[in-house]
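Student: structure, please.
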Amino acid sequence: MKIAIVHEWLESYAGSERVVEQLLEIYPDADVYAVCDFLPDEERGFLRGKVPTTSFIQRLPRAQRWFRYYLGLMPLAVEQFDLSSYDLVISSSHAVAKGVLTGPATLHVSYVHSPMRYAWDLQHQYLRQARLDRGVKGALTRWLLAKMRAWDHASSARPDVILANSRWIAERIRKTWRRESTVVHPPVDIDGFPYRPAKDETYVIASRMVPYKRVDIVVEAFRAMPDRQLVVVGDGPEMTRVKAAAGDSGNITFRGRVPQEELVALLQSARAFVFAAEEDFGIGMVEAQACGTPLIAYGRGGASDIVREGETGVLFPEQTAASLTEAIRRFEALPIAPEACRANAERFSREAFRRRVRAEIDAALAARAP
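Tutor: Okay, here's the model as predicted:
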């Protein structure tokens, strides 16, 4: 078979790029397409030496810094890729990649990280955070998002098969596109987070300091529980506000950004990993489980796919300090075994991802056979 993998844009080796990496493990001879490619040389290893075919956006003025400002042109860009010679096209999509054009002889399987969040249910949050909720720029942005929303819905009919990265995303796909999908959780490098059964009494949160991560409610909860220790890892624009929420609490320690080996050591020794965001999936939670560390997580989003309530952690129902505090007390009364947490993480390994994706694609190909 001749196979193409279509990705949104290549800027850094992050979560969605790890999906592309595993797709190339399954199909090493596949060609790679992307709206634009600005990966630094030191992060290109996962492409196996391949040079992606890019769109006209690659050549637009100041595209390396400003390519996101060309969002309105991206639907046109992906529709210009000529994929007519391929038997199988796999798109890795959180914005426009699933909108590529394929013919009836080509099977198109789209692995969807999410429908276009900022054009659908998170539009108002996005506009507030970008300070585009009023004025002329705000009105123009709303007009653009309305156009993107219409295209996103129309192009959702183009994939033959949709794979969703969590049940939460499958429900978002059903709500926004009126399409059914199969859940295939994203790949996690659990071998990079070795199991350690011995734990200390410290709770850990590791997160970018941005509003939706809600690190503020975590430090607020621990500020009210001075007999419990919390280590906060990460940095970002919300750091000042988060530190203000912590006040002068002596039980909360801010580490900022830490090297990978230090992060792994913190996760291995933590009594529990605390997670307060509503995420599409939440790879950091799986990494903590791989270390044998229980989770205390907000119960919406991907956390409900990861946490086995009462066995590998607990979920709290509201994004408030009070709800989190109650969950911590409930967690401390449970006999959660570190080995159960590690076993749970195995469900999300890279090997499990490759196995599931290959099975879904093979079944779809078989169904098309004469």
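Student: contacts, neighbours, all on C-alpha from now
Tutor: OK.
Student: and Ser181, how close does it get to Arg355?
Tutor: Distance from Ser181 to Arg355, counting by Cα to Cα, to the nearest Å: 17 Å.
Student: so which of those two has more stuff around it?
Tutor: Shown here are Ser181 and Arg355; by other Cα atoms under 10 Å, Ser181 has more neighbours (21 against 13).
Student: one more to line up against the first:
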Amino acid sequence: MVATPTELILPVTHQSSGLGGARIALCHEWLTTFGGSEVVAGRLAAALDIEDVYSYTVNEALASELFPASRVQAISRSGRTKLAQRHWQWLLGAMPSAWRNLDLSDYAVVITSSHACVNSIRTRPDAIHISYCHTPMRYAWDWRSEIGRFPGFVRPLWPRVAARLRAQDRARASNVTKFIANSRNVAARIERNYGRTAEVVYPPTDTDYWCPDPSVEKEDFFLLAGRLVPYKRPEIAVQAAEVAGVPLVIAGSGPMLEQVRATSGDNVRVVEAPTRSELRDLYRRAKALVFPGEEDFGMTMVEAQACGTPVLALGRGGALEAVKHDATGHLCGGGSASEFAGAMANFESAAYGADLLRAHAEGFSIQRFDRAIRRIVKASLSLSYGVSS
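Tutor: This is a model prediction of the structure:
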């Protein structure tokens, strides 16, 4: 998912959640850039009428867009520095203690939007801690795909650091009353890494906004959209497009932007910071969205399908749930550039029905997400406090 903060128009007006007046706080890892986990956090706050949101570091403009009806606070002095805003990953070691020291004693329910250290929080003894887990901590469990984000002098030490982080992350899981996973893929990681079961609630997609436009005609280009980070493997899309001799539009930015530009030919065009409306237009016009990385779930894939565009993706991870193979897209088993090139050369978007694409995407709607989250919180309150709806 790619969009500038000022283009974020998710429906975030709070509704009556029917939770018996229980005070609820939301804790999100960090608010520095706009991405899928931030969209989910914003929707959690809206669905549950959450007034108080906490994050290690806060980009004020982003916070005001995502949480217009909430108070958003950075939890520590270190999180209010420019270093935290620009290089939050360098401060991972400081985050657990910052979260542990946060006073959450006023809240009966604390929701964590977790993918790193936020489950270090301490709640009062009778409180409910529900963790919406985007993935277990990548820097601990999947550190090889993330090590490029760290300074060079740290990298030789990271295998030992990751082993320690895994032990800490596993211990943090014991603080959680209930886990929610964003996919069956992540639920399996939670069980494997933490020994805990998780209920799956897919992330919300604004299917009212991401929709087809019958007046827009399909074009011949493939689209790669999202953050340009190593685990998403943007270089595979670039290599495959060159081999297949097809045009590729890259919509997004990130640490690999310059590498991608340096290795791209004349068939590649980069739209570095697309607005939300520009991204929707690209979805609608693209022959297919290409997604070569293994994703936790893949909101971008659902957005494309909601706009009537099929997906060409690696057949692993979240794509197995976000895409119906040979119905709403094609899944490549091996994931090599040559396999993607062959699929791109022979891809026919007309083979994928717009009605089926749309119907599949609507299964991941905001309304479905809201109902599921409220149901889980109500059930937890009923079990712990006897609160009924």
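Student: list the contacts for Glu146 of the second structure?
Tutor: Each residue near Glu146 of the second structure by Cα atoms under 8 Å, 6 or more residues apart in numbering is listed here: Arg138, Tyr139, Pro230, Tyr231.
Student: mind redoing it with 7 Å?
Tutor: The contact partners of Glu146 of the second structure, by Cα atoms under 7 Å, 6 or more residues apart in numbering, come to Tyr139.
Student: where in the first structure does stretch 304-323 of the second structure fall?
Tutor: Here stretch 304-323 of the second structure aligns to the first structure at residues 288-307, judged by TM-score structural alignment.
Student: mind listing what's buried in that stretch?
Tutor: By neighbour count with 16 or more other Cα atoms under 10 Å, stretch 288-307 of the first structure contains the buried residues 288-304, 306-307.
Student: now it, how far from the centre of its chain.
Tutor: Counting by Cα atoms, centre = their mean, to the nearest Å, stretch 288-307 of the first structure is centred 14 Å from the centre of its parent chain.
Student: mean distance, the longest helix seen in the second structure to its aligned residues in the first structure?
Tutor: Identified as the longest helix of the second structure according to DSSP state H is helix 366-385. Helix 366-385 of the second structure: mean distance to aligned residues in the first structure after superposition is 1.8 Å, counting by mean Cα distance after the TM-score superposition for the first structure.
Student: now do the buried residues in that helix.
Tutor: Within helix 366-385 of the second structure, the residues that count as buried by 16+ other Cα under 10 Å are 366, 368-370, 372-381.
Student: all strands for the first structure, in order.
Tutor: Here the first structure has its strands, by DSSP state E, at 3-10, 31-37, 53-54, 88-93, 107-112, 161-164, 182-183, 202-206, 229-233, 252-256, 272-275, 295-298, 313-316.
Student: and of these, who's closest to Glu326 of the first structure?
Tutor: Among those, strand 313-316 comes nearest to Glu326 of the first structure, with 7.9 Å by Cα to Cα.
Student: tell me how far that closest one lies from the chain's centre.
Tutor: The answer for strand 313-316 of the first structure is 20 Å, by Cα atoms, centre = their mean.
Student: so which elements touch it?
Tutor: Judged by 3 or more Cα pairs under 7 Å, 6 or more residues apart in numbering; DSSP states H and E, the packing partners of strand 313-316 of the first structure are strand 295-298, helix 321-332.
Student: quick one on the thing from earlier: need the strands of the first structure in CSV (columns: distance to Val136 of the first structure).
Tutor: Below are those laid out as CSV (distance: least, Cα to Cα, whole Å):
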stretch, distance to Val136 of the first structure
strand 3-10, 28
strand 31-37, 28
strand 53-54, 33
strand 88-93, 30
strand 107-112, 33
strand 161-164, 36
strand 182-183, 40
strand 202-206, 37
strand 229-233, 38
strand 252-256, 37
strand 272-275, 37
strand 295-298, 36
strand 313-316, 40
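Student: and Glu339 of the first structure, which of those strands is closest to it?
Tutor: Nearest of the strands of the first structure (Cα to Cα): strand 313-316, 12.4 Å.
Student: which residues sit against the closest one?
Tutor: Residues contacting strand 313-316 of the first structure (Cα under 7 Å, 6+ apart): Pro294, Leu295, Ile296, Ala297, Tyr298, Gly299, Val307, Glu309, Ser323, Leu324, Ala327, Phe331.
Student: could you check how far the nearest residue to Gly282 of the first structure once chain neighbours are set aside is from His185 of the first structure?
Tutor: In this structure, Gly282 of the first structure finds its nearest non-sequential neighbour in Gly302, 6.1 Å apart by Cα to Cα, 6 or more residues apart in numbering. For Gly302 of the first structure, the distance to His185 of the first structure equals 9 Å [Cα to Cα].
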